[in-house]
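how would this look folded up:
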Amino acid sequence: MKRKRPLRPKKPYIATPDQVRITRDAHGANIDYAEENVSGVHLVLAPEKLAAMADEDILDVHNRCLEAQQASADSFEWVAVEVPPGTPQVKRDRRTGQLVPRGDVLRCQITHVAGEDGPVAIYIDDEEYSLREFGEILSMYAGWGMRVAFVPDDEVHEEPVIEVRKPKRGR
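Presented below is the predicted three-dimensional model:
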């Protein structure tokens, strides 16, 4: 029987008073959505300011924060850095010992191997990583998105042409 995984929580969104429940604590306000599986928010506010605010005022601050975050995200232009071929793409952090990518792009090959960590291994710079180790490398970007483009193993250094369409039958 396949184990059911929990759904990824949805991000908070601009809400109306009937969509949230607001509670207060010593450090601010907690905003919990009525809709299931939406992440709650802890809004830190000065105690004297919080005491003078109605729930609608707290919700207004919350909504303005979300609008400001979205405006910042909309104006930010992300440029993914790819380390040049021949330079190590992965290193072990001196402080934590964790495997981390040196750039924002990983050129990899996938191979079949029998072993404790599963049926595949990932090669980066001719170094073999188990799926667990590969997950450790990816964990630096927890909370980010990721696109994976599969290319022939001798073309990992090239940006592939991408066509958005339904796959052909049998693929």
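
alpha carbons only for contacts and neighbour counts from here, please
Fine.

tell me the spacing between L99 and I110.
In this structure, L99 and I110 are 18 Å apart, going by C-alpha to C-alpha, to the nearest Å.

more neighbours, these two?
Neighbour comparison, L99 and I110: the larger count goes to L99, with 19 against 14 (by other C-alpha atoms under 10 Å).

my guess is that one contacts Y129. True?
No - between L99 and Y129 there is no contact, the gap being 10.2 Å when judged by C-alpha atoms under 8 Å.

which SSE is R132 in?
In this structure, R132 sits in helix 131-138 according to DSSP states H and E.

what's the answer for C65, then?
helix 55-75.

ok, now E48?
Under the criterion DSSP H and E, the helix or strand holding E48 is helix 47-51.

what's that helix packed up against?
Applying 3 or more C-alpha pairs under 8 Å, 6 or more residues apart in numbering; DSSP states H and E, we find helix 47-51 packed against strand 28-33.

count of residues packed around the residue nearest to P101 when sequence neighbours are not counted?
The shortest distance from P101 to any residue other than its chain neighbours is 4.4 Å, reached at V90 (C-alpha to C-alpha, 6 or more residues apart in numbering). Counted by other C-alpha under 10 Å, the residues lying close to V90 total 17.

what sits against V90?
With contacts defined as C-alpha atoms under 8 Å, 6 or more residues apart in numbering, the neighbours of V90 are 99-102, 124, 137.

helices - which of those residues land there?
Helix and strand membership here follows DSSP state H; of the contacts of V90, those in helices are I137.

identify those among the contacts of V90 that sit within strands.
Among these, the ones falling in strands (DSSP state E) are 99-101, 124.

what helix or strand is I110 on?
With DSSP H and E as the test, I110 turns up in strand 109-112.

this one as well, want them side by side:
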Amino acid sequence: MNEKATALATFGAGCFWGTEAAFRRLSGVVETSVGYMGGHFENPCYLDVLSRITGHAEVAQVCFVPEEISYQTLLDVFWTIHDPTSLNRQGADRGDQYRSVIFYHSSEQQTIAQRSKTELDRSGRYDKAIATQIEPASPYWLASEEHQQYFEKQALKQAASPH
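Here you go, the predicted structure:
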């Protein structure tokens, strides 16, 4: 069997449920999960992160096939699913756990992410500067099962409930 090589990408763009949902539907993405990255606390749970004591961001981790979808395409999606000019806030969600952040897994990803951010900043698309942080990937802590594919689970619950 000739399996194609995969790579990881990790993005924080506000609440991780919507971030994960946006990437799950893309061709070339083979798996997604939600969790926490960028903090200083071992094995945090949702309530730990919500309390703002861990320093973690809510993130979606994306396993993708670079031959089928480029890292730049993933970045293009990332930029469109949230407001990258908003510091520590997306919509009604406030706190550093909702920050806009790209965690790179290689020097190539770092270069592509920096270039993409600079191009977006210069494009004039936003009135404010891009606040997105670009940081090296750090330990990834998987969120509990109830948070994985959250929107899909909610749709199934609604479909199964009597009307």
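
superposing both, give me the TM-score.
Between these two chains, after superposing, the TM-score reads 0.21 (TM-score structural alignment, normalised by the length of structure 2); 62 aligned residues with a C-alpha RMSD of 5.3 Å.

buried residues in the helix holding R132 of structure 1?
131, 133-134, 136-138 (16 or more other C-alpha atoms under 10 Å).

which outside residues touch the helix or strand G18 of structure 2 falls within?
Element membership for G18 of structure 2, per DSSP H and E: helix 16-24. Taking contacts as C-alpha under 8 Å, 6+ apart, the residues outside helix 16-24 of structure 2 that touch it are 11-13, 29-35, 58-62, 74, 77-78, 81, 147-151.

sort out for me which of these are in helices.
Among these, the ones falling in helices (DSSP H) are 74, 77-78, 150-151.

grab the longest helix from structure 2 for me.
The helix of greatest length in structure 2, counted in residues with DSSP H as the criterion, is given as helix 107-122.

give the buried residues for that helix.
Of the residues in helix 107-122 of structure 2, 109-110, 112-113, 116-117, 120-121 count as buried by neighbour count, 16+ other C-alpha under 10 Å.

against which helices or strands is it packed?
With contacts defined as 3+ C-alpha pairs under 8 Å, 6+ apart, helix 107-122 of structure 2 has these neighbours: helix 71-80, strand 100-104, strand 133-136.

C-terminal to the longest one, what's the next element?
For helix 71-80 of structure 2, the succeeding helix or strand toward the C-terminus, using DSSP H and E, is strand 89-90.

and that following strand, what does it pack against?
Secondary elements touching strand 89-90 of structure 2 (3+ C-alpha pairs under 8 Å, 6+ apart): none.

same for whatever helix or strand comes next after that strand, what does it pack against?
Next in sequence after strand 89-90 of structure 2, counting helices and strands by DSSP H and E, comes strand 93-94. Here strand 93-94 of structure 2 touches no other helix or strand, going by 3+ C-alpha pairs under 8 Å, 6+ apart.

what about T80 of structure 2, neighbour count?
As a burial measure, T80 of structure 2 scores 11 neighbours (other C-alpha under 10 Å).

kindly apply the preceding question to L50 of structure 2 instead.
Around L50 of structure 2 there are 19 other residues, counting by other C-alpha under 10 Å.

before we move on, back to that, what's the closest of the helices and strands packed on helix 107-122 of structure 2 to Q158 of structure 2?
helix 71-80 (27.6 Å; C-alpha to C-alpha).

so which bits of the closest one are buried?
When neighbours are counted by 16+ other C-alpha under 10 Å, the buried residues of helix 71-80 of structure 2 are found to be 71, 74-75, 78-79.

for those residues, which one is nearest A159 of structure 2?
F78 (29.2 Å).

F11 is in contact with that closest one, correct?
Yes - between F78 of structure 2 and F11 there is a contact at 7.4 Å, judged by C-alpha under 8 Å.

V120 of structure 1 versus D25 of structure 1, what's the distance?
Using C-alpha to C-alpha, one obtains 49 Å as the distance from D25 of structure 1 to V120 of structure 1.

then D32 of structure 1?
Counting by C-alpha to C-alpha, the gap from D32 of structure 1 to V120 of structure 1 is 41 Å.

who has more neighbours out of the two?
Between D32 of structure 1 and V120, D32 has the larger neighbour count (other C-alpha under 10 Å), namely 18 against 15.
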